[in-house]
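> sequence plus the predicted model coming up.
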Amino acid sequence: MSGNPYGVREVLQEATRRLAEAGLEGPRMEARRLLRWATGCDAASLLTRDELTGPELSRMQDGLARRCARVPLALIEGEAEFWTLTLRVSAATLIPRGDSETVIDTLLALRPVRSAPFAFLDLGTGTGCLLLAALSEYRNATGVGLDLSPEAAALARENARLNELDDRASFVAGNWFAPLEGRFDIVLSNPPYIRIADMDDLMPEVRDHEPHRALVAGEDGLDAYREILSGAGRFLAAGGLLVFEIGIGQEDDLVLLAAGAGFVCVAMRRDLGGIVRALAFERKI
């Protein structure tokens, strides 16, 4: 590194260059985020800084090396934004994505009464993002989040506490419906939906650093939906709603699968990229 190795401008320029060489899009933006993470400063505070301290520079170099190795930026930072929440993330869960907010948009459109005391169930909860976002909108609702991974369930509990929703949310580890009792008004799920054959085509951030059990769902990507649909009828209350996140082009197959399990599609919603990303179902009358 030429110039002052501790200088904020020099560090930012070097980081931008290395990130660009690693093939990352938006390298300057990512360099700025890494610099804010390394220093603990916001963007405005960084403008007043001329140099990094030794520990800050070491932290920046470590984060930069990890990002150039395609470790997701959210895993380096340790958190991600979802809906109106800030959530802790770890290698035990998928990183919350903006596409998944389409599930919450769909829910709000179909169940607009925010004071309703709904009982929610979030299957494959991960960080707890869907359940916690729903509870943040429905102030009298309660919910249960379930994940196969005990580490994910523990992380979701921490996120509930950090967002002051732990009095209305509980999280358990288990395989789909196995540890559950009772009925729920609304079931949400962002289950695995990637085909085995498509794994090699995923971005390295996803393929190499996020849990495969939360990504892959058999030869056609629909295995998790089959399992959920086979059991949902026993746990969904009368008039209840089932809302899925889906993969690209899966809507027609999933509508057929759901119909065979006694469900009718009542809404289909696109994400900001124009892709059908959420489907909502109710039981056939």
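Structure's in. What do you need?
> use CA for all of it now, contacts and neighbours both
Fine.
> contacts only, for Ala258.
Taking CA atoms under 8 Å, 6 or more residues apart in numbering, we find Ala258 in contact with Leu229, Val264, Cys265, Phe281.
> now do 10 Å
Tyr225, Arg226, Ile228, Leu229, Ser230, Val264, Cys265, Phe281, Glu282, Arg283 (CA atoms under 10 Å, 6 or more residues apart in numbering).
> ok, so of those residues, who is nearest Leu107?
Closest approach to Leu107 among these (CA to CA): Phe281, at 10.8 Å.
> alongside the first one, take a look at this:
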Amino acid sequence: MPPVTLAALLRDSRQRLAKAGVDDPGFEARLIVEHFSDTTQTKAITHPDCQVEAQVTKQVAEAIERRFAGEPLYRILGYREFYGLKLTLSPETLEPRPDTETLVDLVLPEVQRIAGANGHCRILDLGTGTGAIALALLSVVPQAEAVGTDISDDALETARRNADINFVSERFTALKSNWFQNVDGQFDVIVSNPPYIPTAELETLPREVREHDPRVALDGGPDGVAPYRLIAAQAQERLTREGLIAVETGYDQKAAVAAIFADEGYAALKAARDLGGRDRAMLFAFRPES
């Protein structure tokens, strides 16, 4: 392929993505071109006529073909931004999404409070995936440390890599564990974005999710809330006396999840809605009957 200008590559990419029915072709074209050409939006504005190497043009064309085939943008790029962090993705990790930042926002003040009062805060992130939740908290609270569990070796390696590139690896431990199975010690805060899609609904999910996010990170059992039962039933011995649990939930699961935790002696302290106004995260404390 002969060299083309940066402006021409952006224009062609935007037009091709628009024809493919992409919701925001301008945004996606910019991210794809910037990623493979190692340029910035500023350079596109100040130096639109700079030539792009043929190899870059080929890589951009291949990326757009992958979008045509239904592969998510951030899977193609290999990373996604989350809570100000750049997180690499891998086949066995869920792609972190803005909705999960709601969970971080909900529990962050509690982590800061505990760290301020005690000089430290131990966090357990169940089903850590990319490490998104734990690493976001560690990036804001320097006195905190976290253990992230997962059953996938691929996910654990990805979480370790993300901890390293975001400069919190000394305070993050990736542990292979099926929920609490291999976890030792007690924690001030337990966080989780567990699978919460009912099994029967998995095939109705958007193609980008259904075909590219790992099923094990989506499937919440027949009613979608099986993981919450497990967490509520087993968390107490891993919590400090004043410990807290924060979980992400499906938009229609608030009442069901609250009831599950109430049955195990937990009180719902707070709930939060995502940017779309949907119920998305809940915070619990153990409050056994006297």
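That came through, no problem. Predicted model, so just to flag it, every value in this text is computed and none were measured.
> quick one: which of the contacts of Ala258 of structure 1 sit in strands?
Val264, Cys265, Phe281, Glu282, Arg283 (DSSP state E).
> so Arg36 of structure 1 makes contact with Leu52?
No. Here Arg36 of structure 1 lies out of contact with Leu52, judged by CA atoms under 10 Å, at a distance of 11.1 Å.
> hmm, back to that, may I see the ChimeraX selection of the buried members of the contacts of Ala258 of structure 1?
A single ChimeraX command is used to select the members of the contacts of Ala258 of structure 1 judged buried by 16 or more other CA atoms under 10 Å:
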select :225,226,228,229,264,265,281,282,283
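> ok, so of the contacts of Ala258 of structure 1, who is nearest Asp166 of structure 1?
Ile228 (25.5 Å).
> which one in structure 2 is aligned with that closest one?
By TM-score structural alignment, Ile228 of structure 1 lines up with Ile231 in structure 2.
> related to what we said a few turns ago, which neighbours do Arg36 and Leu52 of structure 1 share?
With CA under 10 Å, 6+ apart as the test, Arg36 of structure 1 and Leu52 both reach Leu46, Met60.
> quick one, longest helix in structure 2?
Selection of the longest helix in structure 2 by residue count, based on DSSP state H, yields helix 98-118.
> for it, packing partners?
strand 79-82, strand 121-126, helix 132-140, strand 144-150, strand 187-192, strand 239-248, strand 266-273, strand 279-286 (3 or more CA pairs under 10 Å, 6 or more residues apart in numbering; DSSP states H and E).
> let's have these in JSON lines, adding distance to Pro206 of structure 2.
Converted to JSON lines, these look like this (distance: least, CA to CA, whole Å):
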{"stretch": "strand 79-82", "distance to Pro206 of structure 2": "19"}
{"stretch": "strand 121-126", "distance to Pro206 of structure 2": "25"}
{"stretch": "helix 132-140", "distance to Pro206 of structure 2": "22"}
{"stretch": "strand 144-150", "distance to Pro206 of structure 2": "25"}
{"stretch": "strand 187-192", "distance to Pro206 of structure 2": "23"}
{"stretch": "strand 239-248", "distance to Pro206 of structure 2": "20"}
{"stretch": "strand 266-273", "distance to Pro206 of structure 2": "22"}
{"stretch": "strand 279-286", "distance to Pro206 of structure 2": "19"}
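> which residue lines up with Thr142 of structure 1 in structure 2?
Per TM-score structural alignment, Thr142 of structure 1 is aligned with Glu145.
> dump the residue contacts of its match.
Neighbour list for Glu145 of structure 2: 115, 120-124, 134-135, 137-138, 168-173, 187 [criterion: CA under 10 Å, 6+ apart].
> quick check: the residue positioned nearest the centre of structure 1 vs Ala217 of structure 1, distance?
In structure 1, the C-alpha nearest the mean C-alpha coordinate belongs to Pro96, at 2.0 Å (CA atoms, centre = their mean). Distance of Pro96 of structure 1 to Ala217 of structure 1, computed by CA to CA, to the nearest Å: 19 Å.
> before we move on, what about Arg283 of structure 1?
Distance, Arg283 of structure 1 to Ala217 of structure 1, using CA to CA: 24 Å.
> likewise for Leu130 of structure 1?
20 Å.
> so for the two, which residue has more residues nearby?
Leu130 (26 against 20; other CA atoms under 10 Å).
> and Asn193 of structure 2, how many neighbours?
Should you count by other CA under 10 Å, Asn193 of structure 2 turns out to have 25 residues around it.
> that older thread, ok, the match of Ile228 of structure 1 touching Leu126?
Yes. Using CA under 10 Å, Ile231 of structure 2 is in contact with Leu126, at 8.9 Å.
> and for those two, which residues touch both?
Joint contacts of Ile231 of structure 2 and Leu126 (CA under 10 Å, 6+ apart) are Trp179, Phe180, Ile190, Val191, Ser192, Pro194, Val247.
> what sits against the equivalent of the third one over in structure 1?
Which is Ile190 of structure 2. When structure 1 is aligned by TM-score structural alignment, Ile190 of structure 2 is paired with Val187. Shown in contact with Val187 of structure 1 (CA under 10 Å, 6+ apart): 119-123, 131, 143-145, 228, 232, 235-237, 240-244, 280-281.
> try Gly7 of structure 1
Contacts of Gly7 of structure 1 by CA under 10 Å, 6+ apart are Gln13, Arg49, Asp50, Glu51, Leu52, Thr53, Leu57.
> what about 8 Å?
Asp50, Glu51, Leu52.
> can you check Gly243 of structure 2 too?
When contacts are counted by CA under 8 Å, 6+ apart, Gly243 of structure 2 touches Phe187, Asp188, Val189, Ile190, Ala285, Phe286.
> likewise for Glu77 of structure 1?
Contacts of Glu77 of structure 1 by CA under 8 Å, 6+ apart are Leu34, Trp37.
> quick check, Ile64 of structure 2 in contact with Asp12.
No. In this structure Ile64 of structure 2 lies outside contact range of Asp12 using CA atoms under 8 Å: 10.6 Å.
> what about the two, which has more around it?
Ile64 (23 against 14).
> hang on, the more buried one in a helix?
Yes. Per DSSP: H, G, I helix; E, B strand; the rest coil, Ile64 of structure 2 lies within a helix segment.
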